[in-house]
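Novice: no sequence on hand, only this structure:
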């Protein structure tokens, strides 16, 4: 916790790819933990939101653009305010989260920003709290995706939050320090760790990757429990700009006549979001931070894989048995059985040992700042 702040040293940290205002409250929690921790390090903090980093123009379209002086000149001209913020910072802290995968515009923009901080602006750059899957899976970078190790080997600190990302980068010559996601630290900061107190309802959420067969499974799952008069809630909510794929999914679910009693919870605050995990007897999700919240609070859960192996990777990183939580796309009966066991047995997965491991590993994000 913050006891006393001092700005006498006048250090400025620019927190890039800040997710506190968008997507869902889990992103808010992990970004705000980074913000808090930088204040505790006596930095004053300016943020650059994830919407800015993903929307930057121009974007590098080929590897040669990274070292092209003309491209940098055009980029600087069109992004003067951003370049000024980078230039005026003592350290650039990049909250990578789930941005760095494949060759999307967001990932290319973030890689380019980090690269010009070193090449042109001579800044100290720490990339923390992130997963990295250059090809979208656990394979090593090849061809154009080699831009990942090419760029990241120049950074001052690289702290991947899962062991697969760590191995991919380390194997390709990047010096790394294994860390973890910052959400457990945030929850513990406010005494919400291991706070599970189930009340007999089921919580469901969407995810980045939700094909038709997953939709049908979710319909069958929700319908099974609604017919038994079990409360089922679909969780939405962010400080701003809620994840649109979740909004679309819940609308589609509500249009199903069998799911008329499905409750939609639009969490208006981090407090309300946390309370939904605390009270749920079971969580079913395809969301990364929802899985970490469940691990931190103690909510039993099962998950679909996301758009990268990041959920399985964080479970493996802290020594959890992935098979206890993972759900294949056709395992409706397995999902129902798991939920019923928790509903009628008042189950919880609270663990002081797990929490200590997650927080201790997450501390690595801030070493050297």
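Specialist: In hand now; what should we look at? Remember, it's a predicted structure, so these values are computed and weren't measured experimentally.
Novice: please count neighbours and contacts with C-alpha atoms only from this point.
Specialist: Will do.
Novice: look up how far residue 332 lies from the most centrally placed residue in the chain.
Specialist: The centre of the chain sits closest to residue 97, judged by Cα atoms, centre = their mean, with a distance of 4.8 Å. Here residue 97 is placed at a distance of 30 Å from residue 332 (Cα to Cα, to the nearest Å).
Novice: that older thread, residue contacts, the residue nearest to the centre of the chain?
Specialist: 128-131 (Cα atoms under 8 Å, 6 or more residues apart in numbering).
Novice: for stretch 52-72, how far is the first residue from the last?
Specialist: Using Cα to Cα, the end-to-end distance of stretch 52-72 comes out at 17 Å.
Novice: what lies in contact with it?
Specialist: So stretch 52-72 is in contact with 16-17, 74-75, 78-79, 105-110, 112, 115, 144, 147, going by Cα under 8 Å, 6+ apart.
Novice: out of those, which sit inside strands?
Specialist: Those of those mapping onto strands are 16-17, per DSSP state E.
Novice: would you map the strands across the stretch 201-350 of the chain?
Specialist: Taking DSSP state E, counting those that start in this stretch as the test, the strands found in the stretch 201-350 of the chain are 201-207, 232-236, 263-266, 280-286, 301-303.
Novice: oops, could you answer that again for the stretch 1-150 of the chain instead?
Specialist: Listed in chain order, the strands of the stretch 1-150 of the chain (DSSP E, counting those that start in this stretch) span 11-18, 43-49, 91-97, 124-130.
Novice: and here's the other structure:
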């Protein structure tokens, strides 16, 4: 099968749950003998600044075709926040203009899609996903990676949710979010979390664990202010360490430590030293960072206002749901001082990981779904 991924960014060093999940699926399919291409930008950050070379390269069996993108409108974040409550009522042309300003607008989608049996668009809120769905129609499989936010209802995004041949949801919460806004009964769907690459490793002794780990972009919408407040509230020797790109630097001096993007090896070392992984973001459609922490035997402390995170914490039995910053700090202190509690959550985390479908089983289900979508898509001229 010829599979095309269309995604804003691609690569082993790209920080972002959606991008990492897309790459995990692509590499897994390539290893199973499929011809996998990724059409993407030359950017490594969300302003679409060109960093990597345009042209073709190979990434772990995936042929990667990079194009320079138009620059992201510097005012688009403010515009999207302003539109938020009115998203469902915004006129379609104006809504499409917002998506174009968000970007990334790139060449090559039409030509690449023509030569693919199935086109995978990932995630929903970008011009690349909208254009891929318009071009490939029922040959498209969309991974929305959607979370509860008004922009899901933007009228210009209707094709992304109602016109593809398939929708892949990472959680039941994500499905509910999409179905609350769009009629998707006619679209094949699958609930399947991405394959996990993290695994349990020997952890440092319990009384030597002093790290509270946060993984992902450091910015306001991902809970940066709450992380700073947590770092200030924790007693010595506990410390908050952030592994991920610093999009918005801390607004004031704090004991919080930011490492930037780290290697998978270094991330594994940090997890081995962590009391818990803390996820305080308001916007998560799955949180690969949380799932990978559980797979490594690390408990999670999550934002209680995010349904996806609450679902993961409660169903795994290895998480603590915090209502506010005081609760987060109290949860961390409890894990650092109550060996029985920490051990119980660690055991639950490993049990949760063992009960999940194995990577091979997950990829087989995904492969079967793509095959079904391709088989039912309208025929086209092959070039």
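Specialist: Nice, I can see it. For clarity, every value in this text was computed on a predicted model and none was experimentally measured.
Novice: Serialize the strands of the stretch 201-350 of the first structure to CSV and add fields for mean neighbour count and distance to residue 135 of the first structure.
Specialist: What follows is the strands of the stretch 201-350 of the first structure, written out as CSV (neighbours: other Cα atoms under 10 Å; distance: least, Cα to Cα, whole Å):
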stretch, mean neighbour count, distance to residue 135 of the first structure
strand 201-207, 23, 20
strand 232-236, 23, 29
strand 263-266, 16, 34
strand 280-286, 26, 20
strand 301-303, 26, 22
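Novice: got JSON lines for those, with distance to residue 254 of the first structure too?
Specialist: Shown next, in JSON lines, are these (distance: least, Cα to Cα, whole Å):
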{"stretch": "strand 201-207", "distance to residue 254 of the first structure": "13"}
{"stretch": "strand 232-236", "distance to residue 254 of the first structure": "10"}
{"stretch": "strand 263-266", "distance to residue 254 of the first structure": "9"}
{"stretch": "strand 280-286", "distance to residue 254 of the first structure": "17"}
{"stretch": "strand 301-303", "distance to residue 254 of the first structure": "21"}
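Novice: out of the contacts of stretch 52-72 of the first structure, which sit inside helices?
Specialist: Counted as lying in helices by DSSP state H, out of those, are 74-75, 78, 105-110, 112, 115, 147.
Novice: how about the contacts made by residue 172 of the first structure?
Specialist: Contacts of residue 172 of the first structure by Cα under 8 Å, 6+ apart are residue 149.
Novice: same thing but at 10 Å, please
Specialist: Going by Cα atoms under 10 Å, 6 or more residues apart in numbering, residue 172 of the first structure touches 140-141, 146, 148-150, 152-153.
Novice: could you flag which of the residues you listed are buried?
Specialist: 140-141, 148-149, 152-153 (16 or more other Cα atoms under 10 Å).
Novice: just these: which are in helices?
Specialist: Filtering those for helices - DSSP H - leaves 148-149, 152.
Novice: and which of those residues is nearest to residue 29 of the first structure?
Specialist: When those are compared for distance to residue 29 of the first structure (Cα to Cα), residue 152 comes out closest, at 25.6 Å.
Novice: doesn't residue 174 make contact with the closest one?
Specialist: Yes: using Cα atoms under 10 Å, residue 152 of the first structure is in contact with residue 174, at 6.5 Å.
Novice: which neighbours do the two share?
Specialist: By Cα under 10 Å, 6+ apart, residue 152 of the first structure and residue 174 have these common neighbours: residue 158.
Novice: picking that back up, in CSV, list the ones in helices among the buried ones among the contacts of residue 172 of the first structure along with distance to residue 188 of the first structure.
Specialist: Listed next are those as CSV, based on distance: Cα to Cα, whole Å:
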residue, distance to residue 188 of the first structure
148, 33
149, 33
152, 31
